[in-house]
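>>> this one's structure only:
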C-alpha cells in the first residue's frame, strides 16, 4: 500500500493521460483556469460531503477528481511556461519546510498551540500584512468566521477560558432579544450576526467544527422530512392538506426511524 515506486508510477500515468487529453479531447483543449474554477469548487464540496458521510470509497473517488484539477491547472501553467507540476510540488515542499522549523530547524515547541502560533508569525515574516490575509473572501460566512477566529487565536488574540466565551454568547443573545423587542430590523440583523459569531467562537473552544455540525443537522432534517413526505404519501395524504398536528405526529415517528 505504501510502495513509493507504485505511487509514482500511478501519478506518472495521470500526468500522461492529462497530456493526451489536453492534446486530443475537444473539451479538455478549450478549458482555462477561469472555466475550471467553479468546477474545482464543486469537486471540493463533493469531497466534503463524502468525508461527512464517512464514505471512504467516495472520498477516494473525490480525491481523484480534485487531484485531476490540480494536474489540469499545472498543465495549463506549463503551456505558458509559468509553472508546471514540479514547480507546484517544490513550492509546497519549500513552504512546509520553512513553516516547520520545529522539524527542520532548531525551534522547540510544547504543543499544537505553539505550532499554530509559530505558523502565523512565520507568515507575517514572509511579508503578509495581516494574519487574516489568507482567509479567502469567497468562503461561506460560517466557515469564514471560524477561520478568522482560528487565525487570530494563532497569534494570541483569544479568550482565556470557555466560560468567558459562553458569557459573551449570553450577552449577545440578550442584545439580540432587545433589538427584537424594539422591532429594529437593522439592529436585529447586526445582533444576530454577532450572536452567530460568538456561538461559532464557543464551538471552537469546545473543538466542534460549526460547519460540520450544522451540515449534519441539515442532513438529519432532510432525512426526517423526506420520511414524513413518504409516510404521508403512503397514507394518500398531501402535506399541504394536513394539519400541523398530523405533521407533528409523523415528525415524531420520523425521529425514531432516522438519525
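Good, I have the coordinates. Everything numeric in this text was worked out from a predicted model, so none of it was measured. Numbers count the residues shown, from 1 in each chain.

>>> for the rest of this, base every contact and every neighbour count on C-alpha atoms.
Fine.

>>> please, where are all the helices along this protein?
For the chain, the helices defined by DSSP state H cover 4-24, 26-30, 33-52, 56-79, 85-99, 101-104, 112-125, 141-153, 162-181, 185-205, 210-234, 244-257.

>>> could the ones you listed go into JSON lines alongside mean neighbour count and distance to residue 132?
Formatted as JSON lines, the helices of the chain follow (neighbours: other C-alpha atoms under 10 Å; distance: least, C-alpha to C-alpha, whole Å):
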{"stretch": "helix 4-24", "mean neighbour count": "13", "distance to residue 132": "34"}
{"stretch": "helix 26-30", "mean neighbour count": "11", "distance to residue 132": "35"}
{"stretch": "helix 33-52", "mean neighbour count": "15", "distance to residue 132": "21"}
{"stretch": "helix 56-79", "mean neighbour count": "17", "distance to residue 132": "25"}
{"stretch": "helix 85-99", "mean neighbour count": "13", "distance to residue 132": "17"}
{"stretch": "helix 101-104", "mean neighbour count": "14", "distance to residue 132": "22"}
{"stretch": "helix 112-125", "mean neighbour count": "16", "distance to residue 132": "10"}
{"stretch": "helix 141-153", "mean neighbour count": "17", "distance to residue 132": "6"}
{"stretch": "helix 162-181", "mean neighbour count": "16", "distance to residue 132": "21"}
{"stretch": "helix 185-205", "mean neighbour count": "18", "distance to residue 132": "16"}
{"stretch": "helix 210-234", "mean neighbour count": "15", "distance to residue 132": "19"}
{"stretch": "helix 244-257", "mean neighbour count": "14", "distance to residue 132": "41"}
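
>>> then this one, side by side with the first:
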C-alpha cells in the first residue's frame, strides 16, 4: 500500500498535478507536520482508535510529502528515509541486533550520545530540537544536564528555587525583566515536576483540558454568563467543579 501512496504524491507533485501540492516546500509543509503529530497525540488521549488510524495516515502523508520534495531536489527518497530509521533502530539496539550483552535505556542513551558526537554535536545539551513545546524542551534539557551530575540532589532544591523565582518576579520593574523572571519561574516549575516524576507538558495539557470542561459547564449553567459579575461567575465555577467531582 505504501507504493500506492507514494504514487499518489508523485502524481500530485507532477507538472499536471495539484497546483497547491506543487507549490509546497519543506518550510511550508513543516507546520502541517507538527499539527498532524499533535492530532495523533490527541486521538490517543481521547482513546479514539478509529481517529488514531486516520491521524496516523495523515502523519504518514507528511513523511511521504517531505520525501517527494527531497527526491525532486535530488537529496534523498522515501526508501532512504525508511533505510535510515531501520539502520538507526538496529544501531540503538545492539543487545537485540548485535552482540552487546545487555540493553535498556542506559545503552540507548550511550548510542545516541555517540551518534551526536559523530555529527560534531558533542555537547551535553546539543541536539535537543528547538521546535519542541517549551515545557517539553525544558525537561529534556534538564534531563541532559542531570546525566552529567548537574542537578539538585532531592526535591527540596527545585522547590526552594520556585520561591526564589516568585520573589524575583514580584521584584521585577520592567516588562522585559518580568518576562525574563517568569521564564525562570516556569523553568524552575518544570524542574520541580521532573523531580516529582511528573511530565510537565502532560500535566499542563491535563489542567488546561480540565479548565475547558469546567468553563463549558459554567456557561451551560447561565444563559447570560458573560454579563454576570465576577462573584457570581466564581459561584458557578465552584458549582461546576463540585458536579465534576461528584460524577467522577
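Alright, I've got the coordinates. What you see is a predicted model; the values in this text were computed from it and never measured.

>>> quick one: TM-score?
Put the two chains on top of each other and the TM-score (TM-score structural alignment, normalised by the length of structure 2) is 0.84; 242 aligned residues with a C-alpha RMSD of 2.6 Å.

>>> mind putting the helices of structure 1 into TSV with distance to residue 134 of structure 1?
Output for those, formatted as TSV (distance: least, C-alpha to C-alpha, whole Å):
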stretch	distance to residue 134 of structure 1
helix 4-24	29
helix 26-30	31
helix 33-52	17
helix 56-79	19
helix 85-99	14
helix 101-104	20
helix 112-125	9
helix 141-153	9
helix 162-181	25
helix 185-205	19
helix 210-234	19
helix 244-257	41
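
>>> of all these, which one comes closest to residue 135 of structure 1?
helix 141-153 (6.9 Å; C-alpha to C-alpha).

>>> the closest one to helix 112-125, inter-axis angle?
On the basis of axes from the mean of the first three to the mean of the last three C-alpha atoms, to 10 degrees, helix 141-153 of structure 1 is oriented at 90 degrees to helix 112-125.

>>> just give me how far helix 141-153 of structure 1 sits from the chain centre.
Distance of helix 141-153 of structure 1 from its chain centroid, counting by C-alpha atoms, centre = their mean, to the nearest Å, is 11 Å.

>>> what's the angle from it to helix 210-234?
Going by the same axes, to 10 degrees, helix 141-153 of structure 1 makes 160 degrees with helix 210-234.

>>> pull the residues that contact helix 141-153 of structure 1.
For helix 141-153 of structure 1, contacts defined as C-alpha atoms under 8 Å, 6 or more residues apart in numbering pick out 120, 131, 132, 135, 136, 158, 197, 200, 201, 204, 210, 211.

>>> need the counterpart of the fourth one in structure 2.
Residue mapping for residue 135 of structure 1 onto structure 2 gives residue 128, with TM-score structural alignment as the criterion.

>>> what of the first one?
Correspondence of residue 120 of structure 1 to structure 2, assessed by TM-score structural alignment: residue 113.

>>> near the closest residue to that match other than its chain neighbours, how many other residues are there?
Leaving aside its chain neighbours, residue 113 of structure 2 sits nearest to residue 122 (7.6 Å; criterion: C-alpha to C-alpha, 6 or more residues apart in numbering). Residue 122 of structure 2: 14 surrounding residues under other C-alpha atoms under 10 Å.

>>> wait, isn't residue 122 of structure 2 in contact with residue 116?
Yes: between residue 122 of structure 2 and residue 116 there is a contact at 5.9 Å, judged by C-alpha atoms under 8 Å.

>>> please report how far the match of residue 135 of structure 1 lies from residue 233 of structure 2.
43 Å (C-alpha to C-alpha, to the nearest Å).

>>> now residue 227 of structure 1, nearest residue through space, not along the chain?
residue 254 (5.9 Å).

>>> so who does whatever residue of structure 2 lines up with the one you found touch?
Residue 254 of structure 1 maps onto residue 240 in structure 2, with residues paired by TM-score structural alignment. By C-alpha under 8 Å, 6+ apart, the contact set of residue 240 of structure 2 is 214, 215, 217, 218.

>>> could you do residue 188 of structure 2 as well?
158, 159, 161, 162, 165.
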